[in-house]
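1. Have a look; sequence and predicted model below, questions after that.
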Amino acid sequence: MKRLLSCMAMLFSMACSAFSAHAAITMNTSVQYQIKNVNSGLVLGIAGASQAAGSNVVQWADNGTADHLWHFMPMGNGQYNIENMLTHQVLGVASAGTADGAQIVQWADNGTTDHLWTVTQAASGNFLIQNVNSGKYLEVFQASNLNTATIDQWALTGCTCQEWQLVNTKTSPYPAPRTVSGDGIFVHDPYMLRDAGGKYWLYGSHQTLATSTDLNTFTPYTNCTTTQMGGYAPNCPPIGPDFSSWSGLQTPKGWNSGANTDIWAPSLMLVNGTYYQYYSIPYLPSSGAEAVIGLATSSAPQGPWTDRGFVTKSWTSTTTPPAGFTTTTDNAIDPAPFTDASGNWWMAWGSWTDGTHLMQLNPATGLKSTTNTTVTTIARRGSPTSAEEGPFIYYYNGFYYYFAPINACCSSTSPYRTIVGRSASVTGPYVDRGGVALTAGGGTILLSTHGNIIGPGGGSVFSDAGNNNRPTFVYHYYDGNNNGRPTLGINPLGFTSDGWPYVMAN
């Protein structure tokens, strides 16, 4: 009744209108928008331009601040997450409420359905923004015309306080990746290092090994023996030939028409002249998270490699595990070794729905420590369809920065994106910029789909010695201009005054 009376009272001031909604529209992901209320003429922003998760979404006069800019990130089926370009949190409903009047807030992109929205066009030409979880519509509370008026959700009433103009700023939400070329740029889960001679080495899933002298043109590496090439000739895989310890892990072998074992997400450390390559192998055929993480060493970035054994194994299938496996809840994929500020060795890995994890390594063997056997879960999201994998930890200026992709990967419509958190302690707790723990679904968006850069993720960070050790983010994306082919992305990282990373133009 209160809502009906409010609308009737403003009937002659054009605050209410009759309209019929059109079908959902497709938003342009390559630009930032201002979301302007038709009734008040004010734009959506964050109360006090606060970084805190849970801050109210309000309306305000357009003053050019970044909290008034929004990016529509596709989630499939015509649904979007709506990212604030100051805080890199998403538009949601407080406590995932479904009632009329529930407050609209910003929160970490944790995969809940109250963060999903559809956009439809009214007969007036204006837009309606509907929450997928509640079915209610974004509106200005009590059709207020005041700065700082809060935003809530309500069933469709015909009030123009529920209608919005989407103002295209014609500005990209993120800088473009570095322009790269060559047959070596088509990669999943890239890891990069620069050797003492100034050559860049690129490693990736599915037998990718490429080099570059300028960080622009990447060529598959071919200067190895026929034995090392195995069935992958004329190119050299990251490890070749297959180790005998891999026998039985994939039946048939998973790559190159059965000629090679398929290794995933190799990641390296260089310590005292020795290259330590950590890699994962999915057990095939498989019905779940069955995999191993192994270690190989070499005196050269291209090998030949010596098998140093398995670091960890996983088996979540209900079937009886093979010899050497025990039943686990994690997924032994995507290893990421690193050293902490005191020189201790660690490895992050995993894992999808079970979260991502951390273990200490023994520097004498490169394998799991026998004195500290604790496994720490450092991040977790709750939904099987919006989970997390591929962690990478990078120490910089007193913090351990955690990078990981979330959502489903590996298609030309992938909603994959990269989030970041940090901790002053290597074992955590890791939190995002808004204060949400990564174990509670936290994560500040670092990079998401924009234009033809679809599903950026699978990333790692290296200190580019060719550019004053600048932290550089290396990732893959699905190129919307090339049939969604996985492609190398490179962007340097900058840091805010309070120490949070962001992608920069090259």
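-> Structure's in. What do you need?
2. all contacts plus neighbour counts: C-alpha atoms, from now on.
-> Will do.
3. So what's the gap between the host helix or strand of residue 91 and the chain middle?
-> Assigned by DSSP states H and E, residue 91 belongs to strand 90-93. Remark: strand 90-93 is offset 18 Å from the chain centroid, using CA atoms, centre = their mean, to the nearest Å.
4. likewise stretch 182-196?
-> Relative to its parent chain, stretch 182-196 has a centroid offset of 19 Å by CA atoms, centre = their mean.
5. Stretch 484-491 too?
-> Here stretch 484-491 is found 14 Å from its chain centre; the criterion is CA atoms, centre = their mean.
6. quick check, residue 295 in a strand?
-> Yes. According to DSSP: H, G, I helix; E, B strand; the rest coil, residue 295 belongs to a strand.
7. so how far is residue 45 from residue 486?
-> 35 Å (CA to CA, to the nearest Å).
8. More neighbours: the two, which one.
-> A direct count of neighbours by other CA atoms under 10 Å for residue 486 and residue 45 places residue 45 higher, at 31 against 25.
9. Check the secondary structure at the more buried one for me.
-> Three-state assignment for residue 45 (three-state DSSP): strand.
10. That one reaches residue 57, doesn't it?
-> Yes. Judged on CA atoms under 8 Å, residue 45 makes contact with residue 57 at a distance of 5.8 Å.
11. Tell me the helix or strand right after the longest helix along the chain.
-> Taking DSSP state H as the criterion, the chain has its longest helix at helix 2-9. Following helix 2-9 in sequence order, the next helix or strand is strand 21-24 (DSSP H and E).
12. can you pull the buried residues of that next one?
-> For strand 21-24, burial by neighbour count (16 or more other CA atoms under 10 Å) applies to residue 24.
13. following it, which helix or strand comes up?
-> Downstream of strand 21-24, the next assigned helix or strand under DSSP H and E is strand 33-37.
14. alright, now check it against this:
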Amino acid sequence: MKTAETAMPLAQELLPLPSGAGQGPSSWGARHAHDPTVVQDDDGTYYMFSTDAVANSKDIPAGVHIRTSTDLVQWKYQGTAFDGVPEAAATWSGAQGLWAPDVVRWPGGGWHMYYSASTFGSNTSAIGLAVAPSPNGPWEDRGLVVATRKGEHSQNAIDAAVAFDADGNPWLTYGSFFSGIYILPLDPGSGLPKVAGDLGSVIACRPRSVEGAVEGAFILRSPQDGRYILFTSYDSLFSTYNVRVAVADHITGPYRDFRGIEMTDVDAPPAAVGTKVLGSYQFDGGTAWLGPGHNSVLTQKGPDGSDEHFVVHHVRFAAEPSQHVVQVRRLFFTAAGWPVISPQPFAGLRSEAVPAPAEVAGTWQVLRFDPETTDIAPAVRMDLECVEPRSAEFRGRPAAVRLRPTGPDREPGTEIDAVVFGSWDWSRNRPALSFSGIDQRGVAWSGTREGLL
């Protein structure tokens, strides 16, 4: 890697910059990072790998951008993994930069990076493999893993991600517009396809009426019930991105959403497929966030020794959509086992410590992620009561609850299978109690409590 840089304070990263301001890598922090993945090295350092955003500028290097952090909050640009695009990938695709790297600790030792090389709107694309003894490198290219060509294949070999099944076997997911998301088994030793030339089988796709708009897949095995959770991003990365989830008993699917619809169902209404867990939104007095998507999930040991999970994704500023930034959010699981995402970007566990005990019932700023629209969801002030337990108090640890919106304008009978947890209220600049959950219709809700402090 090359050129260590100075991180921008997070508070500044969460506000739009004037046009033309702070365009050099030294000022980036978590800005200008698309399609992120984050891993933690043995010394505790976090490494973020991302698409070569703005790499078309002669002043911005290509070759997988790398940032580091000690706390998942402040990020420091470190340079690139490669000097440009590796030869085999460049020859196949004509790419000037690399997209959507996924980095995983390999069971046999060392680290594997799966990167994508393509040009926008084309499925003449390739996924390459590089290996290194640590996330810090040096990265050694091992050539192409999957390659597709316009006019020859329906698949698009981009957006690679690796998941391990219950037996520890590695699987590669990839794909996007064109014919959807595919999965194929990898050789546990080499990390290459078990069968040379295998393009895999489809696990998610969308109809032509929406241009097949699905990409950025990531699979996580549920810590609660062992099911496989498929995360995907729907619609346009420029404006309408939103994160959807589905689950399966087997890593190869079929993946079904909350309502039981398969992610390969192209006859169902396009917006009805997949359980939408994160979309564009704005809290009262806060930044309007546009098109969150292309997420990965970081899993690590928490302070009590149990696994904790973080969703890592990019998002745009609605006030200036050309600007984007990476955000890290805590990921929880409801009593029914569905993944839900914090409405507030992660600020560090100490910053998010809420004085306990704290009453759950009360007045909240609430987001409802309607799957039928890609509009910015505004936070609505509403009262929530606890159905189970009836007098719930937050006592410092995430807790499963069942919530009911109250008031004359609320849809009767709505109950939300939710998790309450400590967070940081970025609009009010203070610790807060937040919740995320899914109602009985499969609609995701999130919110932050008013008036705790």
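-> Structure received. Only a predicted model underlies this, so the values are computations on that prediction, with no experimental measurement involved.
15. Give me the TM-score for these two chains.
-> Once superposed, the chains reach a TM-score of 0.61 (TM-score structural alignment, normalised by the length of structure 2), with 293 aligned residues with a CA RMSD of 2.2 Å.
16. tell me the SS of residue 226 of structure 2?
-> coil.
17. Identify the residues contacting it.
-> Contact analysis of residue 226 of structure 2 by CA atoms under 8 Å, 6 or more residues apart in numbering lists 166, 249.
18. Please identify the helix or strand for the residue mapped onto residue 204 of structure 1 from structure 2.
-> Under the alignment (TM-score structural alignment), residue 204 of structure 1 pairs with residue 50 of structure 2. Per DSSP H and E: residue 50 of structure 2 is located in strand 46-51.
19. The next helix or strand after that strand: how far from the chain's middle?
-> Sequence order places strand 65-69 as the next helix or strand after strand 46-51 of structure 2, per DSSP H and E. Centre-to-centre, strand 65-69 of structure 2 and its host chain are 17 Å apart (CA atoms, centre = their mean).
20. how much does strand 65-69 of structure 2 deviate in direction from strand 46-51?
-> 160 degrees (axes from the mean of the first three to the mean of the last three CA atoms, to 10 degrees).
21. how much does strand 65-69 of structure 2 stray from structure 1?
-> By mean CA distance after the TM-score superposition for structure 1, the fitted strand 65-69 of structure 2 averages 0.9 Å away from its aligned residues in structure 1.
22. Spatially nearest residue to residue 82 of structure 1 (excluding sequence neighbours)?
-> residue 72 (4.7 Å; CA to CA, 6 or more residues apart in numbering).
23. brain fart, residue 364 of structure 2
-> Going by CA to CA, 6+ apart, residue 364 of structure 2 has residue 449 as its nearest residue, at 4.3 Å.
24. The one you found - how many residues pack around it?
-> Residue 449 of structure 2 sits with 24 neighbouring residues when counted by other CA under 10 Å.
25. hang on, it packs against residue 434?
-> Yes. At 6.0 Å, residue 449 of structure 2 counts as touching residue 434 under the criterion of CA under 8 Å.
26. pull the longest helix from structure 2.
-> Longest helix in structure 2, counting by DSSP H: helix 87-93.
27. and it, what does it pack onto?
-> On a contact count with 3 or more CA pairs under 8 Å, 6 or more residues apart in numbering; DSSP states H and E, helix 87-93 of structure 2 meets strand 111-117, strand 125-132, strand 140-148.
28. In structure 2, what sits opposite residue 239 of structure 1 in the alignment?
-> The alignment partner of residue 239 of structure 1 in structure 2, by TM-score structural alignment, is residue 82.
29. Remind me which helix or strand its match belongs to.
-> Using DSSP H and E, no helix or strand contains residue 82 of structure 2.
30. how far away is it from residue 113 of structure 2?
-> Plainly put, residue 82 of structure 2 is 11 Å away from residue 113 of structure 2 if you go by CA to CA.
31. Specify, as a residue range, where stretch 105-117 of structure 1 falls in structure 2.
-> The counterpart of stretch 105-117 of structure 1 in structure 2, using TM-score structural alignment, is absent.
32. so how far is the first residue of that stretch from its last?
-> The first and final residues of stretch 105-117 of structure 1 sit 14 Å from each other (CA to CA).
33. Equivalent analysis for stretch 184-203 of structure 1, please.
-> Criterion CA to CA; first-to-last residue distance in stretch 184-203 of structure 1 is 10 Å.
34. Buried residues, that stretch. List them.
-> 184-194, 200-203.
35. who's in contact with it?
-> Here stretch 184-203 of structure 1 has contacts from 204-206, 208-215, 217-220, 238, 264-268, 301, 457-462, 464-466, 474-476, 485-488, using CA under 8 Å, 6+ apart.
36. What subset of those is buried?
-> 204-206, 208-212, 215, 217-220, 238, 264-268, 301, 457-462, 464, 474-476, 485-488.
37. shouldn't residue 217 of structure 2 be in contact with residue 294?
-> Yes. Under the criterion of CA under 8 Å, residue 217 of structure 2 makes contact with residue 294 at 7.2 Å.
38. Identify the contacts common to these two.
-> Common neighbours of residue 217 of structure 2 and residue 294, counting by CA under 8 Å, 6+ apart, are 232-233.
39. related to what we said a few turns ago, determine the set of other helices and strands touching the strand holding residue 91 of structure 1.
-> So strand 90-93 of structure 1, by 3+ CA pairs under 8 Å, 6+ apart, packs with strand 79-84, strand 104-107.
40. what range in structure 2 does it sit on?
-> Going by TM-score structural alignment, strand 90-93 of structure 1 sits over no part of structure 2.
41. so residue 142 of structure 2 touches residue 127, yeah?
-> No. Using CA under 8 Å, residue 142 of structure 2 and residue 127 do not qualify as a contacting pair, with a distance of 10.9 Å.
42. which of these two has more neighbours?
-> Taking other CA under 10 Å, residue 142 of structure 2 and residue 127 do not tie; residue 127 has more neighbours (28 against 17).
43. So that one sits against residue 113, correct?
-> No. Residue 127 of structure 2 lies out of contact with residue 113 (CA under 8 Å); the separation is 9.9 Å.
44. Whatever residue of structure 2 lines up with residue 427 of structure 1 in helix, strand or coil?
-> Correspondence of residue 427 of structure 1 to structure 2, assessed by TM-score structural alignment: residue 252. Assigned with three-state DSSP, residue 252 of structure 2 falls in the coil class.
45. What's the local residue count around residue 252 of structure 2?
-> 19.
46. What segments of the stretch 101-250 of structure 2 are helices?
-> Secondary structure of the stretch 101-250 of structure 2 (DSSP state H, counting those that start in this stretch): no helices present.
47. Turn the helices and strands packed on strand 90-93 of structure 1 into CSV, including distance to residue 495 of structure 1.
-> Converted to CSV, these look like this (distance: least, CA to CA, whole Å):
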stretch, distance to residue 495 of structure 1
strand 79-84, 18
strand 104-107, 21
